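Novice: Sequence first, then the predicted structure:
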Amino acid sequence: MVSHFDRLGAVMHGVDNNMRADFFGPSGDTASNLALLRAECPRFVHHNLDVRKRSGVDQLVQEVQPDLIVHAAAQPSHDLAADRPFDDFDVNAGGTLNLLEATRRHVPEAVFVFLSTNKVYGDAPNRLPLNESETRWDYAREDDRGGIDESMSIDGCMHSLFGASKVAADVMVQEYGRYFGMKTCTFRGGCLTGSRHAGAQQHGFLNYLVKTAVAGQPYTIFGYGGKQVRDQIHAEDVARAAEAVYQNPRPGEVYNLGGGRENAASVLECIELIAELSGRRLEPGYRDEPRRGDHICYITDLTKFRSHYPEWDLTWTLSAIVEDQVAAARDALNGKAEVQA
């Protein structure tokens, strides 16, 4: 997001206290990304601020007077939420409310883009009829082939505590748009990724899979025979979507945002693609214990966003995403990332 808007000439203020390293350990550390942004983006200003700190968030928004706020801060793991429920809810729900209220008080005309998650649908997508093939699960009905759209219910299903905290934030962002008329927008993301993703075992599936394969480290598949399907969208395409909303905001709207069918693949299929592009074949371990509330097959239906913003479309294919991540993982192993930082 910072790199994209820097290229457009904007002054970007980044808020991050690297709590991802606290959540996920060294593999989740974003310090190297911060160093790269500082080196590459001359208009970027970093603020080491916790979104849970209400007074600090309020003061920063008042001082900066932003035209656009892209809220991507989150505790993003199913499993970690169960171990740290207060941290999960305080970051995901409380942090969102802090940002929304600071926006309403100081810059009510600003565009507010929130990165929610497809986990707000809980395990409801698993109720769709599915067919099992040799390498993946897929939708059995032709009507479902395009994927999950925004009409999928968020009620009567299991979300995980993470999914529940994101539902709270998701609905609050919508309400600030509908009740107060603010220019809010919610992206219910599929798998958002890229070469700078600090992937960890508990979050960031594709990036973590690539890093473990290139480094020859062990990887464990959790349930569904490795045939569970996800669609991948590159962070640059998400940034372009945020720019489209900024140019033409539609208050209170919700959009499913992911890679769609063209960028969808199962874990097994991703392992094969990584082997093809890296020359390193991963031999994963397996635990027949799916993560609770996890999706068997999730493909994003992009119809609504494409209809509202026809100038936007995906520019990164799945192969290009994996190829980019393989190159970055090799650079990191060879120490190039540290030299750049």
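Specialist: Arrived safely, thanks for sending. Numbering: from 1, shown residues only.
Novice: rest of the way, CA atoms for contacts and neighbours
Specialist: Noted.
Novice: So which residues of the stretch 151-300 of the chain form helices?
Specialist: 160-178, 205-215, 235-247, 267-278 (DSSP state H, counting those that start in this stretch).
Novice: Reformat these as TSV; add mean neighbour count and distance to Y309.
Specialist: Output for the helices of the stretch 151-300 of the chain, formatted as TSV (neighbours: other Cα atoms under 10 Å; distance: least, Cα to Cα, whole Å):
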stretch	mean neighbour count	distance to Y309
helix 160-178	22	19
helix 205-215	23	27
helix 235-247	20	7
helix 267-278	18	30
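Novice: and of these, who's closest to T193?
Specialist: helix 235-247 (5.6 Å; Cα to Cα).
Novice: Is it possible to get TSV of the helices of the stretch 151-300 of the chain that adds distance to R287?
Specialist: Below are those laid out as TSV (distance: least, Cα to Cα, whole Å):
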stretch	distance to R287
helix 160-178	19
helix 205-215	16
helix 235-247	30
helix 267-278	14
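Novice: so which of these comes closest to A337?
Specialist: Using Cα to Cα, the nearest of the helices of the stretch 151-300 of the chain to A337 is helix 205-215, at 13.5 Å.
Novice: Show me what that closest one is packed against.
Specialist: strand 191-193, helix 267-278, helix 318-333 (3 or more Cα pairs under 8 Å, 6 or more residues apart in numbering; DSSP states H and E).
Novice: Which parts of the stretch 51-200 of the chain are strands?
Specialist: Using DSSP state E, counting those that start in this stretch, the strands found in the stretch 51-200 of the chain span residues 68-71, 111-117, 130-132, 137-139, 183-189, 191-193.
Novice: which residues are contacting the last one?
Specialist: Contacts made with strand 191-193 from outside it, assessed by Cα atoms under 8 Å, 6 or more residues apart in numbering, are listed as 204-207, 230-235, 238, 258-259.
Novice: coming back round to it: and the helices and strands packed on helix 205-215 as CSV, adding distance to S151?
Specialist: Listed next are those as CSV, based on distance: least, Cα to Cα, whole Å:
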stretch, distance to S151
strand 191-193, 19
helix 267-278, 27
helix 318-333, 26
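Novice: With F305 as the reference, name the closest of those.
Specialist: Comparing those by Cα to Cα, strand 191-193 comes nearest, at 16.1 Å.
Novice: here comes the other one, which I'd like you to weigh against the first:
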Amino acid sequence: MKPGRRNRREAPVAIVGGSGFIGSNLADSLLSDGEPVLVIDNLSRAGVEQNLEWLSHKHGSRLTVETVDVRDANALASALTGSKAIFHLAAQTAVTTSLVRPGEDFDINLRGTFNVLEAARQSGERIPVIFASTNKVYGSLPDIAVRPEGERYMPCDPAIRTEGIGEGRSLDFCTPYGCSKGAADQYVLDYAKSYGLPTAVLRMSCIYGPRQFGTEDQGWVAHFLLCAFSGRPITIYGDGRQVRDILHVSDAVAAYRAVLDRIETITGQAFNLGGGPKNALSLRMLLSEIGSLTDRALSIRYEAERTGDQPFFVADTRKMQTTLGWTAHVSWREGIRDLAEWLQRHRLEPHAEAERYVA
């Protein structure tokens, strides 16, 4: 038995995909509060070794790392043995990649999640599993009429304009990525019903912040900033009026921890997690802010919109607020400034393969 796993009090919290952007920030938060953490990751994404070096230097022996791929069921089950909770963040995260390699997307996102659930179920312990899902489970939202208002699209429905899109919205999987993440989302919820495993799902909007390795397909807020700093052109698919609610990673980490703290009372539930209406902005609005922040003229080119793109998605986060007492604290302008300062200090460059595996 490995050190730190002799009893439930000292058992580690496992973060599958823990070397990635959200995972490393979550690990840092837990470790800073004295929790032992086990990071499980296949380390395939470019740059994630820097996150592990940062965590190791800061937290030392309270951090354990196992290099395991979620597709290897036996190795994963062995690595997770003795964990007291599991955050499952590992994924193939790009819609574009799923369209090119749907089999790989299926194996990582759906089979990998099944392997995590089975490892927890077969452990003989009631190990909580908290899963990182996506707003893409709601599909492209073709029935939500929008109209252009200045630099952004706004829904015609006044309730959606005011509150956003809630968990009562019907699921409508679109693209292989939407299907694999959506099916995994439903498996996680069903393991609470069928097996009594404490599980919960967070359907995330756009999370951004320090330690994000931004690419065109995933982590686009950081990608836009990196392009602005380096003078590279930014490609916008569609007219740039698409609206998203963006959430700083510190607020996302607080949400994940709040779910774990209340897992026994909220098990089997899904929550939308995003910045909500007060942190909603269009791509054009973000680019304008970045131009002002960097004092640079941005090179922008436009191409046709991409398959499954939502013209408007803003999460209704009232369920998170009323059930867990959570709220987003970092405003989008403050958060963009924070990320820009971090990127300027670290000067991380995007990598062609960076969108592939780790959320």
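Specialist: Nice, thanks for sending it over. This one's a predicted model, so the numbers in the text were calculated from it and none came from an experiment.
Novice: Could you give the separation between the terminal residues of stretch 92-108 of structure 2?
Specialist: 6 Å (Cα to Cα, to the nearest Å).
Novice: That one maps to which residues in structure 1?
Specialist: The aligned range for stretch 92-108 of structure 2 in structure 1 is 75-91, by TM-score structural alignment.
Novice: which of the residues in the matching stretch are buried?
Specialist: 75-78, 80-81, 87-91 (16 or more other Cα atoms under 10 Å).
Novice: Over to stretch 308-324 of structure 2?
Specialist: Buried-residue list, stretch 308-324 of structure 2, by 16+ other Cα under 10 Å: 308-320.
Novice: Provide the aligned range in structure 1 for that stretch.
Specialist: Stretch 308-324 of structure 2 covers residues 293-309 of structure 1 once aligned (TM-score structural alignment).
Novice: what about that stretch, how long is it end to end?
Specialist: By Cα to Cα, one end of stretch 293-309 of structure 1 lies 31 Å from the other end.
Novice: from the middle of its chain, how far away would that stretch be?
Specialist: 13 Å (Cα atoms, centre = their mean, to the nearest Å).
Novice: What are the contacting residues of that stretch?
Specialist: Identification of contacts with stretch 293-309 of structure 1 by Cα under 8 Å, 6+ apart yields 122-123, 125-126, 137-139, 146-149, 158-160, 190, 224, 227-231, 244-245, 255-261, 264, 312-313.
Novice: Equivalent analysis for stretch 138-157 of structure 1, please.
Specialist: Residues contacting stretch 138-157 of structure 1 (Cα under 8 Å, 6+ apart): 120-125, 128-132, 229, 254-256, 260-261, 297-304.
Novice: and if we set it to 6 Å?
Specialist: Residues outside stretch 138-157 of structure 1 that contact it (Cα atoms under 6 Å, 6 or more residues apart in numbering) are 121-124, 129-131, 299-301.
Novice: The stretch 1-150 of structure 1: helices as residue ranges?
Specialist: Using DSSP H, counting those that start in this stretch, helices in the stretch 1-150 of structure 1 cover 2-7, 19-24, 31-40, 54-64, 78-83, 85-89, 95-106.
Novice: Give the buried residues for the fourth one.
Specialist: So that's helix 54-64 of structure 1. Result for helix 54-64 of structure 1 [16+ other Cα under 10 Å]: buried residues 54, 57-58, 60-61.
Novice: Likewise for stretch 220-240 of structure 1?
Specialist: Quick answer for stretch 220-240 of structure 1 (16+ other Cα under 10 Å): 221-240.
Novice: Those in strands, which ones?
Specialist: 221-222, 229-234 (DSSP state E).
Novice: Closest one of the residues you listed to S3 of structure 1?
Specialist: For these, the nearest to S3 of structure 1 is H234 (13.2 Å; Cα to Cα).
Novice: What residue in structure 2 is paired with that closest one?
Specialist: Checking TM-score structural alignment: H234 of structure 1 goes with H248.
Novice: Neighbours of S195 of structure 1, how many?
Specialist: 21 (other Cα atoms under 10 Å).
Novice: what do you get for the one 4 residues further on?
Specialist: Here the neighbour count serves as a burial measure; for G199 of structure 1 (other Cα under 10 Å) it reads 22.
Novice: what's near enough to touch it?
Specialist: 207-208 are the contacts of G199 of structure 1 under Cα under 6 Å, 6+ apart.
Novice: Please apply the same query to I86 of structure 2.
Specialist: 14-15, 128-129.
Novice: cutoff 7 Å now
Specialist: The neighbours of I86 of structure 2, taking Cα atoms under 7 Å, 6 or more residues apart in numbering as the test, are 13-15, 128-130.
Novice: Equivalent analysis for R230 of structure 1, please.
Specialist: Applying Cα under 7 Å, 6+ apart, the residues contacting R230 of structure 1 are 191, 264-266, 297-299.
Novice: Give the aligned equivalent of G14 of structure 1 in structure 2.
Specialist: Using TM-score structural alignment, G14 of structure 1 sits opposite V39 in structure 2.
Novice: Isn't that match up against V65?
Specialist: Yes - assessed by Cα atoms under 7 Å, V39 of structure 2 is found in contact with V65 at 4.8 Å.
Novice: Give me the more crowded residue out of the two.
Specialist: Set side by side, V39 of structure 2 and V65 show more neighbours around V39, with 27 against 17, by other Cα under 10 Å.
Novice: For that one, give its distance to A85 of structure 2.
Specialist: Distance from V39 of structure 2 to A85 of structure 2, by Cα to Cα: 12 Å.
Novice: Find residues that contact each of the two.
Specialist: Joint contacts of V39 of structure 2 and A85 (Cα under 7 Å, 6+ apart) are A14.
Novice: Leaving out the residues flanking it, which one is nearest to the most centrally placed residue in structure 1?
Specialist: The residue lying closest to the centre of structure 1 (Cα atoms, centre = their mean) is L192, at 3.9 Å. Closest residue to L192 of structure 1 apart from its sequence neighbours, by Cα to Cα, 6 or more residues apart in numbering: I233 at 5.1 Å.
Novice: And for Q202 of structure 1?
Specialist: Per Cα to Cα, 6+ apart, closest to Q202 of structure 1 is S77, 5.9 Å.
Novice: Distance of the one you found relative to D231 of structure 1?
Specialist: When S77 of structure 1 is compared with D231 of structure 1 (using Cα to Cα), they lie 17 Å apart.
Novice: now do K119 of structure 1
Specialist: 13 Å.
Novice: R281 of structure 1 too?
Specialist: 21 Å.
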